[in-house]
Each structure stands twice: as C-alpha cells, then as structure tokens.
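[1] one predicted model, sequence on top.
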Amino acid sequence: MTTPKPHLFVFGPGYSASPVMARALENGWNVSASYRDDAKADALNAKGITAVPLDEAALQGALATCTHLLTSVAPGPHGDPVLPIIAQQAERLHALRWVGYLSSTNVYGNHDGGWVDENTPATPSLERGKRRVEAELSWGDFCERSDSTLHIFRLAGIYGPGRNAVRTVLDGRAKRIFKEGQLFSRIHVSDIEEAVWRAMNSGLTSRIFNLADDAPAPPQDIIEKAALALGKPVPAIIPLDEANLSPMARSFYEESKRVKNDRVKKDLSLSLRYPSFDSALNDLIAHETGAQP
C-alpha cells in the first residue's frame, strides 16, 4: 500500500507563504490555496497549486485530504476570518495533523528595547497585537480539539526580494525616521520558509517559535546602509514628531524590543541564511538592480 502524498492547504498565499508552497511542490506534495479573485487563481494554478475558492463545497473537497494547514491571514476586528471556515469543515478534516499559524512579534508589546523570548508574557499594547493573541489562543483550542499539532510562528519585520530598504531607496521613498532608543527585529522571507518547512516536517509537539534575525537595529541605520551600498545620497534624519506618517506607520514606533530566536535554532537546528540585514544586503542589491552579486 502506498502512502498518500502530504497535502498542504494555505489560507492567505501571499508573500510569506508562497516560498513554503513552492518548497512543498518541489518535494512532491500536493498543494492547494484559497483565493478571492480570478487573477489570483490563475497565478496559483500556473505554479501547479490548486486554487480553491472560499465557498463551502469547494473547500469541502480540498480540505478532506489536507494533512498540513498553513494560515497567514491576519485577524480583523471580528477575529480570525479563517477559523469560522475551518469550524464548518472540522468534521471533514480527518487527515489533518499539523497547523502552522503565521503570527507577529507585536504580541509582546513594548519592552523599551529589551529582549523577549517565547516565554515572555504576551502583553500587546496595539489593537492588532491583541487580535493576534486572541487568534493564537483560538487556534490552540481548535488544534487541541482536532488532535493536531500547532506551531505558531511569531514573525519580526518581514523583508526580502521586492520588499526591502534597497527597493525603498531605489524608488525614492526612503526616510530615516528617528526615535531615541527605537529598535526593530527583522526576518528574511527565505528564513521564514526554512523554519516553517522544518517545523512542518519535524514531528515536534505544539509550540511557539520566534522568527527574527540576530541583529535588531534602529530603522534609520538600515536605510543608511542601503543608501551607502547603492552609492545613493543618505536621506536626512527626520525626528518622529516631524515625520508625516500614517497612523498605521506611526504605530510601529510605539513598541521597541529585541526578539530572541534561540528556540528555532535549537528545536529545528536552524542556521539562519541571513542572520542580519548586512548579510542580506548584497543579495538584495543584486535582485533589485539585476547586478551580479
């Protein structure tokens, strides 16, 4: 008797989840993902991913053989939008054994630049952080009822090809906004891919992983490094109080913390491909300019 292929279903097949889907396809998995518009469906199907509309009949067929479920959908004012869908299909999820939830380090709230790890209590100050905590708990309840493993990935600031300080400088959108003591942790999308792939194949019990690199840094320093490496003028410093930011952008400066990543290194034997922004800089420039690294 042959063992059925693993089947990964993804809710929210966007920037962070797409490399995981590609990795699963390369390894012979069946991969399906939700979509809301036809253009997205066409793009998914072109990659060999089965595009599934968000209606009950279509989901029923796709989720019946789902062994691994990954969601990157952020909760809204009314909670996590994926959970009610999953609840409707719960009786059909007979093959499900692993759930991955892409969360955020904003669940830790503000620590004035201090270090946090997975044992640090979740004390979010921002509304979206509070929603993340509620979603994590709700996914925990679901996985306990369904006897499936839950791995929560708390992501620091995500960057990578097409979404990085080099691209911002090249596009003329870079600002060096300064707030005393402000620090951000970051994580490259390829390290997210590697960590999630290892976790979903690990056999580890349910747990939380921080995904952040080794070098938290002030945001203005990252822009400066990108500009200097490109030979572009370094933007002038703008004090936060004088910066013309949207309420969403300004809210990121309300929290400052350094995020420890010891657990993902220990439990998943993960060596970060990009342990700092500096280590990724040449590859980012090569991608964004088409130059050889």
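    Structure received.

[2] hey, let's count contacts and neighbours off CA atoms from now on
    OK.

[3] so what's the gap between stretch 280-293 and the chain middle?
    22 Å (Cα atoms, centre = their mean, to the nearest Å).

[4] and if you look at stretch 230-249?
    25 Å.

[5] distance between the ends of it?
    25 Å (Cα to Cα, to the nearest Å).

[6] same question for that stretch: list its buried residues.
    For stretch 230-249, burial by neighbour count (16 or more other Cα atoms under 10 Å) applies to 230, 234-235.

[7] so residue 153 makes contact with residue 101?
    Yes: under the contact definition of Cα atoms under 8 Å, residue 153 touches residue 101, with a separation of 6.1 Å.

[8] ok so, going back, so of the buried residues of stretch 230-249, which ones are in helices?
    Of the buried residues of stretch 230-249, the ones assigned to helices by DSSP state H are residue 230.

[9] for the buried residues of stretch 230-249, give me a markdown table that also has distance to residue 59.
    Listed next are those as a markdown table, based on distance: Cα to Cα, whole Å:
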| residue | distance to residue 59 |
| --- | --- |
| 230 | 47 |
| 234 | 50 |
| 235 | 49 |
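
[10] which one of the buried residues of stretch 230-249 is nearest residue 268?
    Closest approach to residue 268 among the buried residues of stretch 230-249 (Cα to Cα): residue 230, at 35.1 Å.

[11] gap between that closest one and residue 273?
    Distance from residue 230 to residue 273, by Cα to Cα: 22 Å.

[12] also residue 179?
    In terms of Cα to Cα, residue 179 sits 29 Å off from residue 273.

[13] compare the two (neighbour count), which wins?
    residue 179 (17 against 13; other Cα atoms under 10 Å).

[14] alright, now check it against this:
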Amino acid sequence: MNLFVFGLGYTARHFAERERARFATVRATVTEEARAEAIAAETGFAMRAFGPDTDDDRIAGDLADTDLLLVSAPPGREGDTVLARHREAIAESRIGWIGYLSTIGVYGDQNGGWIDESVAALPKSGRSKGRLEAEEGWLALGAETGKAVQVFRLSGIYGPGRSPITKLREGKSQRIVKEGQVFNRIHVADIATTLAASIARPRAGAIYNVTDDEPTPPQTVIEHAAALTGLPLPPVVDFETAELSPMARSFYGENKRVRNRLIRDELGVQLAFPTYREGLAGLLDDAKG
C-alpha cells in the first residue's frame, strides 16, 4: 500500500514513521521546499511542497499511485486547499481510505457537558467553522465517489517534545486558572493507533472523537507534571489577566467533556494513555519530554 499525507506535521509524521513498515511508499507535503528536503533526508519519505504559494507538479501523479490518503493540512481562508486543487485527481484515483484530521473544536462550547459524536457540531471560532466546512467537503467527496472517508476529531494533542513536561523544562509553562474549565487530551501514539485501526476497519462517512478518558483542568495537569519532574510550579495566572494569543483565548472560551466510546466499540482501540497521568509518566524519561 502507498500512503500520501497532505500536511506532515507533528501528528501525521508520528503516524507515518510508526507505521512505516506497512507502506510500500510514503509521500507527503509540507509548505516549504527547504523543509521538504530536510524531512526527506531524515525520514526517507518522498516529500513535496504544498501550500498557499506552492503546489509541486508531481502531486497529481502521486495521487494516482496512492491507496491511503491522510489529510492533516488545515483549511485556508478560502476553504480546504487540498479539495480546491486536487479533488478531481483524488476522485479519479484508486484511493480507498481517506482520513481527515479535524478538531473537537467543531462542537463549540458545551458548558462543560459530556458529549459524543451524536451531538451536533456548533463551532464558535472561525478556525473551527473552517474545519467543519472541510469535514463536510471530504465527506461529500466520499459519498459521491464511494471512497471510505473518515473524520477524526482530535482533542489537545501531546507527546514527545510537546507536553507539559516539555514546557516546564523550557521554562515556558503557565498555570492558567479559569473556574470550571476542563479539557480533554490525546497522546499522539493513541492517535496513530486509532488511524491504523480505521485502516483495518474502514467505514465510509464515519466520524470519531479521538480523545482520552478524563477531561481535566489544565492547571491540574501542570501540577502533576511538576510533581513528576521535581521542577518548580509556575505561578497561578488568572485567565482574565493572562497574556494569551487570540487563538489560545478562544480555546479557553469552550468547555466540554468528550466521550471516546465509538473508537473503542467500533475500532477496538485500547488507549495506551487513557489519562494524562499515564501519558506524562511515559514521557518522563524521554529526552524530548
């Protein structure tokens, strides 16, 4: 089987590298030519440049020789760039499985309530609205072509080099407190497990929440990371006065508890890191944190 990845970022790269043995070839995109060359040297993947101002002319041929397509590239201001440029090539290809990586942000604010995939998506931010529109575009492509398109709505992603431990070690952590706020998280390894399970059991039109078992206040996770590492706790910062990017502030504007039962019941996924406690313990001895 040949894999093509639009947007070889943190999550998609982890999946492609972990599952490399199952693929005859891996082709993937990043936005800059220089970065594509660097990643090709590191991984052996056939890398292409694809972004707002780039579109490698080999991509159409690559898609014709692809069996599995993973889409991790975010939509742009004018919608999903992959669909806008390569919809026809994908529709005419032999690709049988398509995975689209989305976000639980499409559910919007649920006032801290428990939700699953049956809850209607009501995104608040422009970023999440764009993700929902992209989801709909990919699902429509699947319905029209008979290809098995699956949407994976991801919680806050962490793993090696991208965790509360990393931030503590780098002195970049904040303990932001907002009354009643909780977040779900998901370890990058458990995302890879879910994608592999879906490839083994494709279901056209499926939408899955890919998330851990325990939505938790963010400061609690940081406190646990500090206790594990022996590093000092960062001071408490009130949400109202915290220095946050507009994206981060909008993230705190949504509060929900997300269930993951469907990936367990339908795909047979058993999370290696069902809560932040197992996840952080697994990262403690990792040089990247």
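    Looks like it came in fine. Everything numeric in this text was worked out from a predicted model, so none of it was measured.

[15] if we can go back for a sec, nearest to residue 267 of the first structure, of the buried residues of stretch 230-249 of the first structure?
    Nearest to residue 267 of the first structure among those is residue 230, at 37.4 Å by Cα to Cα.

[16] for the second structure, what spans make up the strands?
    Ranges of strands within the second structure are 2-6, 25-30, 46-51, 54-55, 68-71, 97-103, 114-115, 148-154, 156-158, 175-177, 185-187, 206-210, 236-238, 257-258, based on DSSP state E.

[17] out of those strands, which one sits most buried?
    Most buried of these, by mean neighbour count (mean count of other Cα atoms under 10 Å): strand 185-187, with a mean of 26.

[18] mean per-residue distance, that strand to the first structure?
    For strand 185-187 of the second structure, the mean deviation from the first structure after alignment is 0.2 Å (mean Cα distance after the TM-score superposition for the first structure).

[19] ok, and what's touching that strand?
    154-159, 210-212, 215, 273, 275-276, 279 (Cα atoms under 8 Å, 6 or more residues apart in numbering).

[20] now those residues as TSV including distance to residue 92 of the second structure?
    Listed next are the contacts of strand 185-187 of the second structure as TSV, based on distance: Cα to Cα, whole Å:
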residue	distance to residue 92 of the second structure
154	29
155	32
156	34
157	33
158	36
159	36
210	30
211	33
212	37
215	42
273	39
275	42
276	42
279	41
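
[21] most widely separated two among those residues?
    159 and 215 (16.8 Å).

[22] regarding the second structure, what is its longest helix?
    Across the second structure, the longest stretch assigned as helix under DSSP H is helix 126-145.

[23] quick check: closest non-adjacent residue to residue 32 of the second structure.
    Leaving aside its sequence neighbours, residue 32 of the second structure sits nearest to residue 49 (Cα to Cα, 6 or more residues apart in numbering; 5.5 Å).

[24] correct me if wrong: the one you found contacts residue 37.
    No: under the criterion of Cα under 8 Å, residue 49 of the second structure makes no contact with residue 37, lying 9.1 Å away.

[25] which part of the first structure lines up with the longest helix of the second structure?
    Helix 126-145 of the second structure corresponds to residues 127-146 of the first structure when matched by TM-score structural alignment.

[26] reformat the strands of the second structure as CSV; add distance to residue 14 of the second structure.
    As requested, the strands of the second structure are exported to CSV (distance: least, Cα to Cα, whole Å):
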stretch, distance to residue 14 of the second structure
strand 2-6, 12
strand 25-30, 13
strand 46-51, 15
strand 54-55, 23
strand 68-71, 12
strand 97-103, 13
strand 114-115, 28
strand 148-154, 15
strand 156-158, 11
strand 175-177, 28
strand 185-187, 11
strand 206-210, 15
strand 236-238, 33
strand 257-258, 23
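
[27] right, and those - which one's nearest residue 77 of the second structure?
    Evaluated with Cα to Cα, these place strand 46-51 nearest to residue 77 of the second structure, the distance being 12.2 Å.

[28] contacts only, for residue 6 of the first structure.
    By Cα under 8 Å, 6+ apart, the contact list for residue 6 of the first structure reads 29-30, 66-68.

[29] one more: residue 217 of the first structure?
    With contact taken as Cα under 8 Å, 6+ apart, residue 217 of the first structure is in contact with 183-185.

[30] make TSV from the residues you listed and add distance to residue 106 of the first structure to it.
    Shown next, in TSV, are the contacts of residue 217 of the first structure (distance: Cα to Cα, whole Å):
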residue	distance to residue 106 of the first structure
183	13
184	11
185	11
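
[31] which of those has the most neighbours?
    Of these, with other Cα under 10 Å as the count, residue 185 tops at 25 neighbours.

[32] name the nearest residue to residue 156 of the second structure, ignoring sequence neighbours.
    Among residues not flanking residue 156 of the second structure along the chain, residue 185 sits closest, at 4.4 Å (Cα to Cα, 6+ apart).

[33] again with residue 112 of the second structure
    residue 256 (4.1 Å).

[34] residue 13 of the first structure now?
    Closest to residue 13 of the first structure by Cα to Cα, 6+ apart is residue 33, at 6.3 Å.

[35] which one in the second structure is aligned with the one you found?
    The equivalent of residue 33 of the first structure in the second structure is residue 28 (alignment by TM-score structural alignment).

[36] wait, that match sits on residue 48?
    Yes: assessed by Cα under 8 Å, residue 28 of the second structure is found in contact with residue 48 at 6.1 Å.

[37] ok, now which ones touch residue 264 of the second structure?
    residue 270.

[38] ok, 10 Å please
    The contact partners of residue 264 of the second structure, by Cα atoms under 10 Å, 6 or more residues apart in numbering, come to 194, 210, 270-271.

[39] show me how to select, in ChimeraX, the buried members of those residues.
    Buried residues within those, by 16+ other Cα under 10 Å, are selected in ChimeraX with:
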select :194,210,271
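
[40] tell me which of the contacts of residue 264 of the second structure is nearest to residue 134 of the second structure?
    residue 210 (17.7 Å).

[41] the closest one reaches residue 104, doesn't it?
    Yes: counting by Cα atoms under 10 Å, residue 210 of the second structure does reach residue 104; the two are 8.5 Å apart.
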